[in-house]
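Fold the following for me, if possible:
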Amino acid sequence: MDMNNTQRFYQYFSQWMELYKLGAVRSVTYKKYEMTAKQLTKLAPELKMSELTRLSYQQLLNDYAETHERQTTMDFHRHLKSSLLDALEEGLISRDPTRKAIIKGTPHQQHKIKYLHQYELQALLNELHLEGEVNWDYFISLIAKTGLRFAEALGVTPEDFDFAHQTLTVNKTWDYKSSEGGFAPTKNDSSVRKIPLDWQSVIQFSQLTKGLPEDKPIFVNGKIYNDTVNHYLERLCKRAQVPVISVHGLRHTHASLLLYAGVSIASVARRLGHSNMTTTQQTYLHIIQELENQDNDKVMKHLASLI
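Sure, this is the predicted structure:
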């Protein structure tokens, strides 16, 4: 590392990131460090290591927080703090400028999730051609019926299906964001799961996977782009005359239909591979509240009938 007092903070962070994080963390995580480096360079291109104080560091955080939510600012701070604690240990700085830092941020935006209602999903599924060789229609059908994440669905191989027991095992993803691709771990331990399949999917995929290599991903043939599938899905939505949603919107649609059907939050969380029910509750809060209101009406009617 450069011991020069004139070294800029962003230069130190970039060197630190390459030395300690490159190859030690997943590529998707390393991309977040790269984003931090980019933001740091933009916000404080002249800030030297020798000029780092609690005041200058707090100003840097405040500048970042003007256009980012608090949680995002917290992530930015964690990355910088990790590098600066190493700099302190190496004697490049004499004090920890991150001590007692105040994390601010713009108000949290409640992003209303986009999903289709049951009759809209049915109209979309009616547009799919599930005959013959592998195509994106099968991919869309699989996510709509299982709630898989995009990378999880790409990672599905024929041997993941247990047609006799009507289940699909999810134990890996496909790293579509890297140039070389390849299998990658699931998002978290809870994402490793067995998903029960409906009988239609069992019939469709038992036919589709006949003769395909057991351990090779069904839907991967060269470089995969999220936008390619989303644009294809957009055309299908327009043809079906339903609201345009993304592939991730299919996952939301799957979860929403289960909740409206009365499936418990715990079961939905397990099926989606959420690490805890809190994630499910936060994501589908407006649906859960709507269902609670309906439950309250049922309770009142029931109590009234007891008189």
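
from here on, contacts and neighbour counts on C-alpha atoms
Will do.

Which parts of this structure are helices?
For the chain, applying DSSP state H gives helices covering 9-20, 27-43, 54-65, 70-90, 118-125, 136-146, 150-154, 199-208, 226-240, 247-260, 265-272, 277-283, 285-305.

tell me what the fourth one is packed against?
When you say that, I think you mean helix 70-90. Helix 70-90 is packed against helix 9-20, helix 27-43, helix 54-65, with contacts defined by 3 or more Cα pairs under 8 Å, 6 or more residues apart in numbering; DSSP states H and E.

tell me the angle of the last one relative to helix 70-90?
When you say that, I think you mean helix 54-65. Relative orientation of helix 54-65 versus helix 70-90 (axes from the mean of the first three to the mean of the last three Cα atoms, to 10 degrees): 150 degrees.

Report all helices and strands that helix 54-65 contacts.
helix 27-43, helix 70-90.

Distance to Asp297 added to those, as a markdown table?
Shown next, in a markdown table, are the helices and strands packed on helix 54-65 (distance: least, Cα to Cα, whole Å):
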| stretch | distance to Asp297 |
| --- | --- |
| helix 27-43 | 46 |
| helix 70-90 | 37 |
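
Relative to Gly273, how far out is Phe150?
Phe150 is 13 Å from Gly273, where distance means Cα to Cα, to the nearest Å.

now swap in His129 and tell me
As for His129, its distance to Gly273 is 28 Å (criterion: Cα to Cα).

more neighbours, these two?
Comparing His129 with Gly273 by neighbour count (other Cα atoms under 10 Å), the higher total belongs to Gly273, at 25 against 12.

Pretty sure the more buried one sits against Arg193.
Yes: judged on Cα atoms under 8 Å, Gly273 makes contact with Arg193 at a distance of 6.9 Å.

Another sequence for comparison is provided below:
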Amino acid sequence: MQRAVYDRLIYFNPYDGVELQYKNLKEPQKAQYLPKDKIKPFLDLVKKRNIHQYYMFRRMIETGIRVGEANALLWSDYNNKEKTLSITKSYDQKKDQWNPIKNKENRTIYITYDLAKELTKLKYLQNANRIVNEDMYNSDNDCTFYNAFDDPLPRSTTHNTMKQITEKLLGKDNALSIHKLRHTHATLLLVSDVPMKVIQERLGHKTMAVTEQVYSHVTKQMNQKAKDDFEEFINKTKIFLLFCTHFAPKRVYL
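I've put the predicted structure just below:
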């Protein structure tokens, strides 16, 4: 437009004073997540609102699986003896189609005994729903995260639950999407000093560089903690060496 003014094609630039807003795609995006002290209140509120969503959200927090992977999980993917989940597929509810997982690399995730107990409770709940809603129950499905009639949990209701409860806990401008439950899991692993390679494999990232980039904000905190721990170790070592030097027995030469 400015060039058009210069060439006398127009008399003035109608875009003078307009400020362009843009997003730097090269700049790594920080992963938002539920703070550790908000996880229990979050799950408690979800449980009161919808018990089936509670089981889904809890598993996502404790495993870091994607929402499509969660929707695709079958009971046959769960090994109760080994306490593992086999992540081999994804379900796109909007298109109603089954897809391979994002990086097309299947993975096995170990779960805690507490989560295994919750899955047992979910199985009991589904069996009860099968009896109570026998006439309308879709018994052909083997999916773990379905509603009382064994139908998929609607994307709109799970989205609304996530948005409204995180707004209540974190403030109106801090609502989180369901995908942030995955980030919550990864952050918990990082602050627990789980090796980055293990986290990469658990999340199903193609390379460790992806994991490091997405969670760079956490690794900075970890580096600071490592620095503080090292300084503390050095200081203790100095005190120990001074102690040994002061109280060391003197040699006597004959």
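
Structure 2: which residue goes with Ile113 of structure 1?
Aligned by TM-score structural alignment, Ile113 of structure 1 pairs with Ala31 of structure 2.

Wait, that match touches Thr211, no?
No: applying Cα under 8 Å as the test, Ala31 of structure 2 and Thr211 come out as separate, 10.6 Å apart.

Run a quick neighbour tally on Thr157 of structure 1.
For Thr157 of structure 1, using other Cα under 10 Å, the count is 22.

what about the closest residue in space to it that isn't next to it in sequence, distance to Lys31 of structure 1?
Here the nearest residue to Thr157 of structure 1 in space, its sequence neighbours aside, is Pro217; by Cα to Cα, 6 or more residues apart in numbering that works out to 4.5 Å. Noted for Pro217 of structure 1: a distance of 25 Å to Lys31 of structure 1, by Cα to Cα.

try Leu208 of structure 1
Using Cα to Cα, Leu208 of structure 1 is found at 36 Å from Lys31 of structure 1.

again with Asp175 of structure 1
To Lys31 of structure 1, Asp175 of structure 1 is 13 Å away according to Cα to Cα.

Ok, Tyr260 of structure 1 next?
Relative to Lys31 of structure 1, and taking Cα to Cα, Tyr260 of structure 1 is found at 37 Å.

Likewise for Ala151 of structure 1?
From Ala151 of structure 1 across to Lys31 of structure 1, the span is 17 Å (Cα to Cα).

quick one: which of those two has more around it?
The residue with more neighbours, out of Ala151 of structure 1 and Lys31, is Ala151; 19 against 13, by other Cα under 10 Å.

which residues does that one contact?
When contacts are counted by Cα atoms under 8 Å, 6 or more residues apart in numbering, Ala151 of structure 1 touches Thr173, Trp174, Asp175, Tyr176.

so what corresponds to it in structure 2?
Matched by TM-score structural alignment, Ala151 of structure 1 corresponds to Gly68 in structure 2.

From Lys89 of structure 2, how far off is that match?
According to Cα to Cα, Gly68 of structure 2 and Lys89 of structure 2 sit 8 Å apart.

what do you get for Tyr124 of structure 2?
Counting by Cα to Cα, the gap from Tyr124 of structure 2 to Lys89 of structure 2 is 25 Å.

List the buried residues in stretch 207-214 of structure 2.
Across stretch 207-214 of structure 2, burial judged by 16 or more other Cα atoms under 10 Å covers Thr211, Glu212, Val214.

Alignment lookup: the second one to structure 1.
In this case it means Glu212 of structure 2. Per TM-score structural alignment, the equivalent position to Glu212 of structure 2 in structure 1 is Gln281.

Verify the contact between its match and Ser275 for me.
No: using Cα under 8 Å, Gln281 of structure 1 makes no contact with Ser275, being 11.9 Å away.

Return the residues in contact with Asn188 of structure 1.
Contacts of Asn188 of structure 1 were listed using Cα under 8 Å, 6+ apart, and they are Ser275.

Count residues in the vicinity of His248 of structure 1, would you?
Each residue near His248 of structure 1 was counted by other Cα under 10 Å, and the total is 20.

Could you find the counterpart of it in structure 2?
His248 of structure 1 maps onto His179 in structure 2 when the alignment is built from TM-score structural alignment.

Give me the distance between Lys38 of structure 1 and Lys31 of structure 1.
Look at Lys38 of structure 1 and Lys31 of structure 1: by Cα to Cα, they are 10 Å apart.
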